[in-house]
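Undergrad: Predicted model follows, preceded by the sequence.
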Amino acid sequence: MVCAAIAGIAAVLPLAAYAEGFDTEHIFGFMIGSDVGDAGEREFQSQTTGHFVKDGGRYRALNQEMEIELVPAPNFRVELGTSFSAFDISHVPGFDDRRQLSWQGVSADFRYRFLDRDVAPFGMTLALEMHADRVDETTAAAVRSYGTEFIVAFDREVIPNFVVAALNVSYEPEWTRMPSTGAAEQDATIGVAFGLMAKLRPNIQLGGEVRYFRKYEGIGLDEFSGQALFIGPTAYVQLSDRSRLTATWSVQAWGQRAGSNTVLDLVNFERHQARLVYGLNF
């Protein structure tokens, strides 16, 4: 359906929409492209992510991350960030009621582009993101949590200068310890995501993302916990030569918790996810 809609738009758009190629570094919402920027670039980025609706009660979680992105060498990008979180949790099964604002933690993201789609059949980038948190990103409990996310990102222009497609494959292990009790646990999430973006105007792009995740207990994928499929639109606007804005929203269209016959997994995942990203070159 997405491909058919983009093809229909392509038939009626003016030629100006095809003017220039893609920079896929920031056009996707929850996904990433293979572009990493030009050597010497520096950017400030504000990323706001919301998670809404669990299995009963009221659940709202917001994460505000502020990041500095640097490209010290060709094909290599470094991102350093810190984040704050806000929670409004009431009568959610298995969760303590909480209403709080906290400093979440710190993160570092490293990306290296192995293939440039301008000279190769497709672009390919390996991303390694590490984070340390003092507040659990789901329950808002005080924790000592350390996680790593490995992503292999591929992209290719399926209609030159008009439509670009991206594929992400991810593995995210996480270690968590509860300071109050000393209890520790490990879990891991694997995922695959596919996205399409079309250039409606030289400074406006519109598309969508489909993401599938499986969560396990243990970093070695020891015991299956649940799975979920998210679908939603993404919009990208180049505000000026130096600033940009990306907005995306996803809904859990299907899911299943281990040992349950329900059509959604609202224990391991949320019903709705949204993200707003603002970036500024300096």
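TA: Okay, I see it.
Undergrad: CA atoms for contacts and neighbours, from now on please.
TA: Will do.
Undergrad: which element is the spatially most central residue of the chain on?
TA: Most central in the chain under C-alpha atoms, centre = their mean is Phe30, positioned 2.6 Å from the mean C-alpha point. Taking DSSP states H and E as the definition, one finds Phe30 inside no helix or strand.
Undergrad: quick one, what contacts it?
TA: Neighbour list for Phe30: Glu209, Thr248, Arg275 [criterion: C-alpha atoms under 8 Å, 6 or more residues apart in numbering].
Undergrad: Tabulate these in JSON lines, adding columns for secondary structure and neighbour count.
TA: Formatted as JSON lines, the contacts of Phe30 follow (DSSP: H, G, I helix; E, B strand; the rest coil; neighbours: other C-alpha atoms under 10 Å):
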{"residue": "Glu209", "secondary structure": "strand", "neighbour count": "25"}
{"residue": "Thr248", "secondary structure": "strand", "neighbour count": "22"}
{"residue": "Arg275", "secondary structure": "strand", "neighbour count": "20"}
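Undergrad: Looking at the residues you listed, which one is closest to Leu266?
TA: Leu266 has its nearest neighbour among these in Arg275, at 19.0 Å by C-alpha to C-alpha.
Undergrad: From Asp133, how far out is the closest one?
TA: Distance from Arg275 to Asp133, counting by C-alpha to C-alpha, to the nearest Å: 20 Å.
Undergrad: what does Lys215 give?
TA: Distance of Lys215 to Asp133, computed by C-alpha to C-alpha: 19 Å.
Undergrad: before we move on, what about Leu167?
TA: 28 Å.
Undergrad: in the stretch 1-150 of the chain, which spans are helices?
TA: Along the stretch 1-150 of the chain, the stretches classed as helices by DSSP state H, counting those that start in this stretch are 2-12.
Undergrad: more crowded one of Lys215 and Asp133?
TA: Between Lys215 and Asp133, Lys215 has the larger neighbour count (other C-alpha atoms under 10 Å), namely 25 against 20.
Undergrad: list the helices and strands the helix or strand encompassing the more buried one packs on?
TA: Applying DSSP H and E as the criterion places Lys215 in strand 204-217. Here strand 204-217 touches strand 184-201, strand 223-238, going by 3 or more C-alpha pairs under 8 Å, 6 or more residues apart in numbering; DSSP states H and E.
Undergrad: possible to save these as a markdown table with distance to Ser102?
TA: As requested, the helices and strands packed on strand 204-217 are exported to a markdown table (distance: least, C-alpha to C-alpha, whole Å):
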| stretch | distance to Ser102 |
| --- | --- |
| strand 184-201 | 22 |
| strand 223-238 | 28 |
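Undergrad: What is the neighbour count of Ser15?
TA: That one is not Ser; residue 15 is Leu. Residues lying near Leu15 (other C-alpha under 10 Å) number 9.
Undergrad: Contact partners for it?
TA: Leu15 sits in contact with no residue, where contact means C-alpha under 8 Å, 6+ apart.
Undergrad: where's it relative to Ile27, distance?
TA: According to C-alpha to C-alpha, Leu15 and Ile27 sit 21 Å apart.
Undergrad: here's the one I want to compare it with:
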Amino acid sequence: MCFFALFAAVGARAEEIDTEHLFGFLIGTDIGHVGEREFQTETTGSFSRNGGSYRAVAQEFELEFVPARDIRIELGGAFVAHQIYGIPGFEDRRQLTWQGLSLDVRYRFLDRETAPFGLTLAVESHSDRIDETTADRIRNFGTELRLAFDRELVPNFLIAALNFIYQPEWTRFLASRVAEQEATVGAAVGLMAQIRPGVFVGGEARYLRHYDGIGLNEFEGQALFIGPVAYLQLSERSRLTAAWSVQAWGRPAGSAAALDLVNFERHQARLVFGMNF
């Protein structure tokens, strides 16, 4: 009886949930209100691969705006820092440099306020001059297609999200003039609870598969990432999201290893700060 009373009290204090920036490595289906503008910084770290020492940190700066109902556009640019020593197949590097530009367009097909669940399609395209994994100089074009679903399991308290992901990449390495095509596909789920107004805690799980070729020609490896997420509404106009994800299981193609540290990192972390203006 005490548990249900506490549950009801938390729900009564909770505020309406906006899932646009609620998750760390997933996205929600909300896109904001018409005319809304936001500035956002997103810091993503990737740590630990086979062999020696590996650290990669990308810093993105993004402007978001909502020009019409159910449409959101985001323009971004990124710097990337690498510290790589003794990783098989990678050159040793320690550098910080400009990486590239991105464009993210989202369209919401279903609003969960009027439908059984929310449904949004996100298409993000980017052009990079530095490879995010190896730090090599490249000419790259990539796209991420993401289909997002979410639903409030307990109104204004508990929400679940599901993402399906397809990420094709076209890359030419300038030093060797080798051209490559690759793709990552996967699914991700997240669950967040509003423990007090503007404060959410929860977790995410992502299953990813990496392929040679954008048509999923040859399977190269797979990994399962899990980890906690926290969201804090700092003020009426500002917010902060923090997420950490660890590879709990994985396997490169043709190997019996318990982790895939060839195609994926052991740890990933993300910190996002945003502000309306």
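TA: In hand now; what should we look at? In this text the structure is predicted, and so the values were computed from the model without any measurement.
Undergrad: Let me see the TM-score of these two.
TA: Here the superposed chains carry a TM-score of 0.97, computed using TM-score structural alignment, normalised by the length of the second structure; 275 aligned residues with a C-alpha RMSD of 1.3 Å.
Undergrad: give me every residue that touches Gln100 of the first structure.
TA: Ala86, Phe87, Asp88.
Undergrad: If any of those are buried, give me the ChimeraX selection for them.
TA: In ChimeraX, this line selects whichever of those come out buried by 16 or more other C-alpha atoms under 10 Å:
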select :86,87,88
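Undergrad: can you redo the contacts of Gln100 of the first structure as a markdown table with distance to Met66 of the first structure?
TA: Formatted as a markdown table, the contacts of Gln100 of the first structure follow (distance: C-alpha to C-alpha, whole Å):
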| residue | distance to Met66 of the first structure |
| --- | --- |
| Ala86 | 15 |
| Phe87 | 18 |
| Asp88 | 21 |
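Undergrad: Can you flag which of the contacts of Gln100 of the first structure belong to strands?
TA: Ala86, Phe87, Asp88 (DSSP state E).
Undergrad: hang on, isn't the first one packed against Asn63?
TA: Yes: the pair Ala86 of the first structure and Asn63 passes the contact test of C-alpha atoms under 8 Å, sitting 6.5 Å apart.
Undergrad: which residues in the stretch 51-200 of the second structure form strands?
TA: Shown for the stretch 51-200 of the second structure, the strands assigned by DSSP state E, counting those that start in this stretch span residues 53-68, 71-85, 93-110, 118-130, 137-154, 158-173, 179-196, 199-212.
Undergrad: just so I know, which of the ones you listed lies nearest Phe47 of the second structure?
TA: Of all the strands of the stretch 51-200 of the second structure, strand 53-68 comes closest under C-alpha to C-alpha, at 4.7 Å.
Undergrad: separation between the aligned partner of Ser235 of the second structure in the first structure and Ala17 of the first structure?
TA: By TM-score structural alignment, Ser235 of the second structure lines up with Ser240 in the first structure. Ser240 of the first structure is 17 Å from Ala17 of the first structure, where distance means C-alpha to C-alpha.
Undergrad: wait, what's in contact with the alignment partner in the second structure of Ser46 of the first structure?
TA: Using TM-score structural alignment, the equivalent of Ser46 of the first structure in the second structure is Thr41. Going by C-alpha under 8 Å, 6+ apart, Thr41 of the second structure touches Gln59, Glu60, Phe61, Glu62, Val272, Phe273, Gly274.
Undergrad: So the second one sits against Glu74, correct?
TA: No: with the criterion set as C-alpha under 8 Å, Glu60 of the second structure and Glu74 do not qualify as a contacting pair; they are 11.6 Å apart.
Undergrad: Run a quick neighbour tally on Lys171 of the first structure.
TA: Not quite, residue 171 of the first structure is Tyr, not Lys. Tyr171 of the first structure has 18 neighbours, counted by other C-alpha under 10 Å.
Undergrad: same deal with the one 5 residues further on?
TA: Other residues lying near Thr176 of the first structure total 20 when counted by other C-alpha under 10 Å.
Undergrad: residue in the first structure matching Ala257 of the second structure?
TA: Alignment note (TM-score structural alignment): Ala257 of the second structure maps to Thr262 of the first structure.
Undergrad: Quick check: chain neighbours aside, which residue is closest to that match?
TA: Gln256 (6.0 Å; C-alpha to C-alpha, 6 or more residues apart in numbering).
Undergrad: Please apply the same query to Thr48 of the first structure.
TA: Take Thr48 of the first structure and drop its neighbours on the chain: the residue closest to it by C-alpha to C-alpha, 6+ apart is Gln64, 4.6 Å away.
Undergrad: Tell me who's in contact with that neighbour.
TA: Residues counted as contacts of Gln64 of the first structure (C-alpha under 8 Å, 6+ apart) are Ser46, Gln47, Thr48, Thr49, Ser83, Phe84, Ser85.
Undergrad: I want to check those in the second structure. Which are still in contact there?
TA: Of the contacts of Gln64 of the first structure, the ones still in contact in the second structure (both residues aligned by TM-score structural alignment, their matches' C-alpha atoms under 8 Å) are Ser46, Gln47, Thr48, Thr49, Ser83, Phe84, Ser85.
Undergrad: Of these, which is the most crowded?
TA: Tallying neighbours with other C-alpha under 10 Å puts Ser85 at the head of those, with 22 neighbours.
Undergrad: Alignment lookup: it to the second structure.
TA: Per TM-score structural alignment, Ser85 of the first structure is aligned with Val80.
Undergrad: Measure how buried the closest residue to its match other than its chain neighbours is and give me the count.
TA: Leaving aside its chain neighbours, Val80 of the second structure sits nearest to Ala58 (4.3 Å; criterion: C-alpha to C-alpha, 6+ apart). Applying other C-alpha under 10 Å, we find 20 residues neighbouring Ala58 of the second structure.
Undergrad: I'd say Ala58 of the second structure and Phe79 touch.
TA: Yes: assessed by C-alpha under 8 Å, Ala58 of the second structure is found in contact with Phe79 at 5.8 Å.
Undergrad: Nearest residue to Arg244 of the first structure in space, please, no chain neighbours.
TA: Once flanking residues are discounted, Arg244 of the first structure sits nearest to Gln238: 4.5 Å by C-alpha to C-alpha, 6+ apart.
Undergrad: so what's that neighbour up against?
TA: Applying C-alpha under 8 Å, 6+ apart, the residues contacting Gln238 of the first structure are Asn203, Ile204, Arg244, Leu245.
Undergrad: go on, Ser250 of the first structure?
TA: Glu209, Phe230, Ile231, Gly232, Pro233, His272, Gln273, Ala274 are the contacts of Ser250 of the first structure under C-alpha under 8 Å, 6+ apart.
Undergrad: Repeat the analysis, applying 6 Å as the threshold.
TA: Applying C-alpha atoms under 6 Å, 6 or more residues apart in numbering, we find Ser250 of the first structure in contact with Phe230, Ile231, Gly232, His272, Gln273.
Undergrad: Perfect, that will be all.
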